[in-house]
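[1] here are the coordinates; sequence isn't available:
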C-alpha cells in the first residue's frame, strides 16, 4: 500500500460522492468517480506509485461485490482512459508514468491487447464529435471560449476541438461526458488554474452533475492533493450554487 493512498484516505474518498450509502453491486461501485479522479490527481503531482493502491483497493471491493471479469476490465479501462485523457492537461510524461504504474499492477487477464477506439474513423468524425462535446461542456460560453483558443493560436484551436475534445474526450464508451468533465475539473485543480477550474465546475453541471456531486468531486481532488503535499498559490474556486 502506498504511503500516500492509505486505506483511511481511500475509505474517506469513497464516502464523499453521493449517495453516501455503500454500493450493493459492482455496477454501482463503478459509478463513483473516486476510482479515476484519485489516480488522475496522484499522476498530476507525479506520484504514480499511489495509483496501484487505488486500483487494487477498488478491484478488491468490486470482487467482494461479485464483479464479473468484464466489470473488472471496465474498472481498469476507466482508470486507464482517465489517465490518457488527463495527459492533455497535466502533461503526457506524468500520464505515461501513471499508465505504466497501472499496467504493472494489472493482472494479465485484465490487460487489453487491442485498441478500443476505432483508428480508422476519419478526422472529420472526431472534429464533429469534438465540437458537439465542446458545445455541451461550455454551453452559452462555447463560442467565446473557442474564439479565444483559436485567436491565441489557430493550430491550438483545431487541436482542442478535433483531438482533445474529439479523439480523447468525446469517446464515451468507458467514461461518460459527465465523467470527462470530472477529469478536466480535478486535473485543473491539481494544476492550480482558477479560470479553468471555474470552466469545468460549470461544465460538470452542464454535462449532468448535480451541485452536490460536483462539490464532492472538487473535494476528492483537494483531499488527494493535500495527501500529495500540494500547496496551491491561488484559491480553489467553489461552485457558486
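    Ah, there it is. Predicted, not measured: the structure shown is a model, and the values here were computed from it.

[2] rest of the way, CA atoms for contacts and neighbours
    Fine.

[3] what's the spacing between the residue of the chain lying at maximal distance from its centre and residue 133?
    The outermost residue of the chain, judged against the average C-alpha position, is residue 151 (27.5 Å), by Cα atoms, centre = their mean. Going from residue 151 to residue 133 by Cα to Cα, to the nearest Å gives 20 Å.

[4] Comparison target below:
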C-alpha cells in the first residue's frame, strides 16, 4: 500500500469510519439516517427500481382518480330543485322553459355531460311517449340554437351527450327521433334572410338599424349579414320546436352564463320584447345562478355590469 493511501486511511479512521481493508476510502452517499431511502435506491437493481417507480405511479394515479371522482360527485345536479325555479311550470311539461334554460346554462358553463344527465332525470318522470319525444326534441333544438353562442364544439358535445342518454334510458324513442329531417334545409335563402331580419328586429326594436350598422362597421360588412342570414335566418327564427320568446331567453342565458354583460343586456331586454314574462325572466336568472352554484362556480350575475338585471323586478 502506498504511503499516500496509508495517510488517507488514517484520516478516514480519525473521522470515525471503518478501517477494514475491504472498506471504501470514501464515505457512503448520504448520511446514515438516509440509508433506508436514498442510498438504498442507488444500491437496488434497475428492475427493483422500476418496480418501485411503477408502484409509486400507480399510487399517484389512484390518488388522482379518487380526486376526479370526488370532483365529479360534487358536480351532481339537483334537477328537481332547478325545475321549480321558473313559476307555473311542471318538470315534464311539453312547453316548460326550465329544461331549455338548464340546457343552455350547462353548455355555457362547459358542462356538456349534464345534458345527458338532464334527460336521464326527465325520462324517469315523463309518463307518455309523446311527452318524452316532445321534450327530447326541445332539448335537442336548444343544444343546436345555443351552439352559435357557447361554441360549436360544445353544442356538438351536448347533442352527443343527449343522444347517448337516449340510447341508455329511452331506446324506444330513437327510431322516431332519428327519422326526423331538417326543418331548415328545404327553405330558400331568400325566405331565411327575410325571417332572420324580422326576428332580429323583434329583439332590438328601434335599435335594430344602429346595432346592424355597428356590427357591419366593426367587421368590414360581414357580421351584420352573417347575423341576419345565418344566425337568425337559418337558426334562431325557426320557432316550431323552441318558440320565439323561448329562443330569446336561451340567447340571454348563454350570454349571462358566459359573463358577457353587453350582449346579456341586449338579450335581457330582447327576450322581454319577444314576449317572455317578468316572472319567467326572474326565474331564469335564479336558475342560471343555481346551476352555477351547484357546479361550484362564481355567481355569473355578480358585479356592477349586471345591475340591469334588477329591472326585471318591475316587469
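    Happy to help now that I have it. What you are looking at is a predicted structure, and each value in this text was computed from that prediction instead of being measured.

[5] Work out the TM-score between the chains.
    Superposed pair, TM-score by TM-score structural alignment, normalised by the length of the first structure: 0.87. Supporting alignment: 229 aligned residues with a Cα RMSD of 2.0 Å.

[6] sorry, back to before: quick check: which element contains the alignment partner in the second structure of the residue farthest from the centre of the first structure?
    Under the alignment defined by TM-score structural alignment, residue 151 of the first structure is paired with residue 217 of the second structure. Element membership for residue 217 of the second structure (DSSP states H and E) is helix 208-219.

[7] buried ones in whichever helix or strand comes after that helix?
    Per DSSP H and E, helix 208-219 of the second structure leads on to helix 223-226 as the next helix or strand towards the C-terminus. Judged by neighbour count (16 or more other Cα atoms under 10 Å), helix 223-226 of the second structure contains these buried residues: 223-224, 226.

[8] got TSV for those, with distance to residue 67 of the second structure too?
    Formatted as TSV, the buried residues of helix 223-226 of the second structure follow (distance: Cα to Cα, whole Å):
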residue	distance to residue 67 of the second structure
223	44
224	46
226	44
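
[9] Out of these, flag the one nearest to residue 90 of the second structure.
    For the buried residues of helix 223-226 of the second structure, the residue nearest residue 90 of the second structure by Cα to Cα is residue 226; the value is 36.9 Å.

[10] Which residue ranges of the second structure form strands?
    In the second structure, no strands are defined using DSSP state E.

[11] centroid residue for it?
    residue 110 (1.2 Å).

[12] For the biggest helix by length in the first structure, give me every contacting residue.
    The helix spanning the most residues in the first structure, taking DSSP state H as the definition, is helix 69-90. Outside helix 69-90 of the first structure, the residues that touch it by Cα atoms under 8 Å, 6 or more residues apart in numbering are 26-27, 30, 35-37, 39-40, 43-44, 55, 58-59, 62-63, 93-96, 98-99, 102, 106, 110-111, 164, 168-169, 174-175, 180, 183-184, 187-188, 191.

[13] what about the helices in the stretch 101-250 of the second structure?
    Along the stretch 101-250 of the second structure, the segments classed as helices by DSSP state H, counting those that start in this stretch run 113-125, 129-150, 152-169, 174-178, 189-204, 208-219, 223-226, 244-257.

[14] returning to that earlier point: tell me the spacing between the residue farthest from the centre of the first structure and residue 144 of the first structure.
    10 Å.

[15] Name the single longest helix found in the second structure.
    helix 46-74.

[16] one step back: run the chain-centre distance for the helix holding residue 217 of the second structure.
    Mean-position distance between helix 208-219 of the second structure and its chain equals 30 Å (Cα atoms, centre = their mean, to the nearest Å).

[17] Residues in contact with that helix: which ones?
    200-201, 204, 221-225.

[18] What of stretch 60-79 of the second structure?
    Contacts of stretch 60-79 of the second structure (Cα under 8 Å, 6+ apart): 114, 118, 121, 291, 294-296.

[19] again, 10 Å this time
    54-59, 91, 98-99, 102, 111, 114, 117-118, 121-122, 290-296 (Cα atoms under 10 Å, 6 or more residues apart in numbering).

[20] Can you turn the buried part of the residues you listed into a PyMOL selection?
    In PyMOL, this line selects whichever of those come out buried by 16+ other Cα under 10 Å:
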select buried, resi 91+98+99+102+111+114+117+118+121+122+290+291+292+295
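
[21] Tell me how far the aligned residue in the first structure for residue 201 of the second structure lies from residue 162 of the first structure.
    Aligning on TM-score structural alignment places residue 201 of the second structure opposite residue 135 in the first structure. From residue 135 of the first structure across to residue 162 of the first structure, the span is 13 Å (Cα to Cα).

[22] Please enumerate the shared neighbours of these two.
    Contacts common to residue 135 of the first structure and residue 162, judged by Cα under 10 Å, 6+ apart, are residue 129.

[23] out of the buried residues of helix 223-226 of the second structure, who's nearest residue 80 of the second structure?
    For the buried residues of helix 223-226 of the second structure, the nearest to residue 80 of the second structure is residue 226 (38.7 Å; Cα to Cα).

[24] right, and the closest one touches residue 232 too?
    Yes. Counting by Cα atoms under 10 Å, residue 226 of the second structure does reach residue 232; the two are 8.6 Å apart.

[25] Could you name every residue contacting both of those two?
    residue 193.

[26] How many residues are close by residue 126 of the second structure?
    Applying other Cα atoms under 10 Å, we find 17 residues neighbouring residue 126 of the second structure.

[27] Same check on residue 168 of the second structure?
    When neighbours are defined as other Cα under 10 Å, residue 168 of the second structure has 11 of them.

[28] repeat for residue 279 of the second structure
    16.

[29] Next: residue 269 of the second structure.
    21.

[30] can you check residue 158 of the second structure too?
    Residues near residue 158 of the second structure, counting by other Cα under 10 Å: 30.

[31] Can you tell me the residue that sits opposite it in the first structure?
    Per TM-score structural alignment, residue 158 of the second structure is aligned with residue 98.

[32] so that match touches residue 51, yeah?
    Yes. Between residue 98 of the first structure and residue 51 there is a contact under Cα under 10 Å: 6.9 Å.

[33] Could you name every residue contacting both of these two?
    39-40, 42-43, 79.
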